[in-house]
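Peer 1: Task: produce atomic coordinates for the following.
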Amino acid sequence: MTTFQRKPIFDAARVLMGRGFTRSDIDLLDDAIDEALGIEKPKTGARRTSAAGIALMHKWEGCGKRCDDGSLQAYPDPGSSNGKPWTIGWGSTGPDIGPGTIWTQAQADARFERDLVKFERGVSLAIGDALTTQNQFDALVSFHYNTGEIGSATLTKLHVAGDYAGAAAEFGKWIYNDGKPMNGLRNRRADEAALYRRAA
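Peer 2: Take a look at the predicted model:
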């Protein structure tokens, strides 16, 4: 599948239009790009991660392991005994990723956007109609993106019950990989808990 960089498309459209974008213009162009990339769109009214939430995930899922030409190379999980799962781009894993996998930045960005919709949906299903601020939602999506455990985590149950202090305290328990505490996970969970606690 051909992938696209969004900025050049937006820049070209801005020149053609001879003006800046309205919010509606941005949404329409984003929809067109998503359709071209085959990115599944969330249902109308579905919760979406804010820029702050995406920035947090990008901080901890940084596109590391770059080749000299700027492309991205898959790398083994540094905390697991067998190196699995192999990871590339913005923390992407899966059966299509392993030793020798090489992506462009555009491929990494497109995969992140597609996967983000899936994890947002997972959080939305897990929390149902529980009262949730944008910052709480963003923190939960980041947690789920990294652990895949939003459906079974105690912090989800506490959040749904309205015990926000208890839920925030649960983030710090998810710092282990192969039974070993990891400083990177400890720091990420601290960032997620701080975002979760932040006033709307």
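Peer 1: hey, let's count contacts and neighbours off CA atoms from now on
Peer 2: OK.
Peer 1: could you pull out the helices for this structure?
Peer 2: Taking DSSP state H to define them, one finds helices in the chain at 6-17, 23-37, 51-60, 105-127, 134-147, 154-160, 164-170, 183-197.
Peer 1: Please identify the most buried of those.
Peer 2: helix 134-147 (a mean of 23; mean count of other CA atoms under 10 Å).
Peer 1: Identify all contacting residues around that helix.
Peer 2: 49-50, 52-54, 56-57, 91, 116, 119-120, 122-123, 150, 189, 192-193, 195-200 (CA atoms under 8 Å, 6 or more residues apart in numbering).
Peer 1: Also stretch 49-59?
Peer 2: 90, 120, 134-135, 137-139, 141-142, 191-192.
Peer 1: Just to check, Ser80 is in contact with Tyr176?
Peer 2: No - using CA atoms under 8 Å, Ser80 makes no contact with Tyr176, being 10.0 Å away.
Peer 1: Wait, Thr101 touches Pro76, no?
Peer 2: No - using CA under 8 Å, Thr101 and Pro76 do not qualify as a contacting pair, with a distance of 11.2 Å.
Peer 1: separation between Glu192 and Lys41?
Peer 2: 25 Å (CA to CA, to the nearest Å).
Peer 1: ignore the last one, Leu195
Peer 2: Counting by CA to CA - Leu195 and Lys41 are separated by 25 Å.
Peer 1: Repeat that for Asp138.
Peer 2: 18 Å.
Peer 1: Over to Val117?
Peer 2: Taking CA to CA, one finds Val117 at 7 Å from Lys41.
Peer 1: Quick check: chain neighbours aside, which residue is closest to Ile102?
Peer 2: Gln73 (4.7 Å; CA to CA, 6 or more residues apart in numbering).
Peer 1: okay, now that neighbour: neighbour count?
Peer 2: Applying other CA atoms under 10 Å, we find 21 residues neighbouring Gln73.
Peer 1: ditto for the one 3 residues further on
Peer 2: Pro76 is surrounded by 16 other residues when neighbours are defined as other CA under 10 Å.
Peer 1: How about Pro181?
Peer 2: 14.
Peer 1: Following up with a second sequence; could you model it the same way so I can compare the two?
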Amino acid sequence: MANIRGKAITGASCAVMTIIAIVVSSGLVRTSEAGLELIGDAESCQRDPYVCPAGVLSDGIGNTHGVKAGVRKSDAQIAADWEKNILQAESCVNKYSNGKKLNQGQFDATVSVTFNVGCGAMQKSTMFWKFRQGKMIEACNEFPRWVYADGKKLSGLVTRREKEKALCLKG
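Peer 2: Okay, the predicted model is just below:
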């Protein structure tokens, strides 16, 4: 069993950094390598379908679209799914959070939370409203509010939101 970044890698796991390299090489996403690493490390990478903490069947790096029980994916398939999901999150941030006016850190952090929570919840959020109003620091301070899944506060989300907030404030 190999070990990458302190995480055990088994036959069903995949390397986040390998998937990031594939996605970055396409040149289609605005999210930086640091932003992709934040998302990838928080989500981890699994070739086989699994049920996430929110109870949703997932695979790859937090992918929930077209997941089929018992179907193992290749690095290329995982990267293609993830790229599509990142582009959807970026589109949401651009449309509802004035993403084109966000600096790289703000954009990366906001894409991360949107990827995790979904556009539907984020587009109506106070965070997005504050970004649209140009209240950048206030918007960055909203990240710690997004730490619940299925009504339960999750320590993994607390850690992720701290990292997103720090990236957002760092710019």
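Peer 1: care to give me the TM-score?
Peer 2: In this superposition the chains share a TM-score of 0.77, using TM-score structural alignment, normalised by the length of structure 2; 147 aligned residues with a CA RMSD of 2.2 Å.
Peer 1: Quick check: longest strand in structure 2 by residues?
Peer 2: Secondary structure of structure 2 read by DSSP state E shows that its longest strand is strand 46-51.
Peer 1: how about Lys44 of structure 2, what's its match in structure 1?
Peer 2: Heads up, residue 44 of structure 2 is Ser, not Lys. Matched by TM-score structural alignment, Ser44 of structure 2 corresponds to Gly62 in structure 1.
Peer 1: Report the contact partners of that match.
Peer 2: Contacts of Gly62 of structure 1 (CA under 8 Å, 6+ apart): 89-91.
Peer 1: same thing but at 7 Å, please
Peer 2: Gly62 of structure 1 makes contacts with Trp90, as judged by CA atoms under 7 Å, 6 or more residues apart in numbering.
Peer 1: okay, now Gly60 of structure 2: neighbour count?
Peer 2: 31.
Peer 1: What is the equivalent residue in structure 1 for it?
Peer 2: Per TM-score structural alignment, Gly60 of structure 2 is aligned with Gly89.
Peer 1: how far away is its match from Arg111 of structure 1?
Peer 2: 8 Å.
Peer 1: What of Gln105 of structure 1?
Peer 2: With CA to CA as the criterion, Gln105 of structure 1 and Arg111 of structure 1 are 10 Å apart.
Peer 1: Contacts made by stretch 64-76 of structure 2 with the rest, please.
Peer 2: By CA under 7 Å, 6+ apart, stretch 64-76 of structure 2 touches 19, 47-49, 57-59.
Peer 1: so which two of the residues you listed are the farthest from each other?
Peer 2: Ile19 and Leu57 (20.0 Å; CA to CA).
Peer 1: more crowded one of the two?
Peer 2: Ile19 (25 against 18).
Peer 1: quick one, the helix or strand encompassing that one and helix 33-43 angle?
Peer 2: Counting by DSSP states H and E, the element that carries Ile19 of structure 2 is helix 16-26. Computed by axes from the mean of the first three to the mean of the last three CA atoms, to 10 degrees, the angle separating helix 16-26 of structure 2 from helix 33-43 equals 140 degrees.
Peer 1: what's the offset of helix 16-26 of structure 2 from the middle of its chain?
Peer 2: 14 Å (CA atoms, centre = their mean, to the nearest Å).
Peer 1: what helices or strands is that helix leaning on?
Peer 2: For helix 16-26 of structure 2, the elements it packs on are helix 33-43, helix 75-96, judged by 3 or more CA pairs under 7 Å, 6 or more residues apart in numbering; DSSP states H and E.
Peer 1: The shortest one against structure 1, how far on average?
Peer 2: Read that as helix 33-43 of structure 2. Compared with structure 1 after fitting, helix 33-43 of structure 2 has a mean deviation of 1.1 Å; criterion: mean CA distance after the TM-score superposition for structure 1.
Peer 1: what do you get for the longest one?
Peer 2: Here the mean offset of helix 75-96 of structure 2 against structure 1 after fitting is 1.2 Å, by mean CA distance after the TM-score superposition for structure 1.
Peer 1: State the span of structure 1 onto which that helix is aligned.
Peer 2: Counting by TM-score structural alignment, helix 75-96 of structure 2 corresponds to residues 105-126.
Peer 1: what's the offset of that stretch from the middle of its chain?
Peer 2: 6 Å.
Peer 1: for stretch 160-171 of structure 2, same thing?
Peer 2: Counting by CA atoms, centre = their mean, stretch 160-171 of structure 2 comes out at 13 Å from the chain centroid.
Peer 1: how much space between Thr64 of structure 2 and Lys101 of structure 2?
Peer 2: Applying CA to CA, the value for Thr64 of structure 2 to Lys101 of structure 2 is 29 Å.
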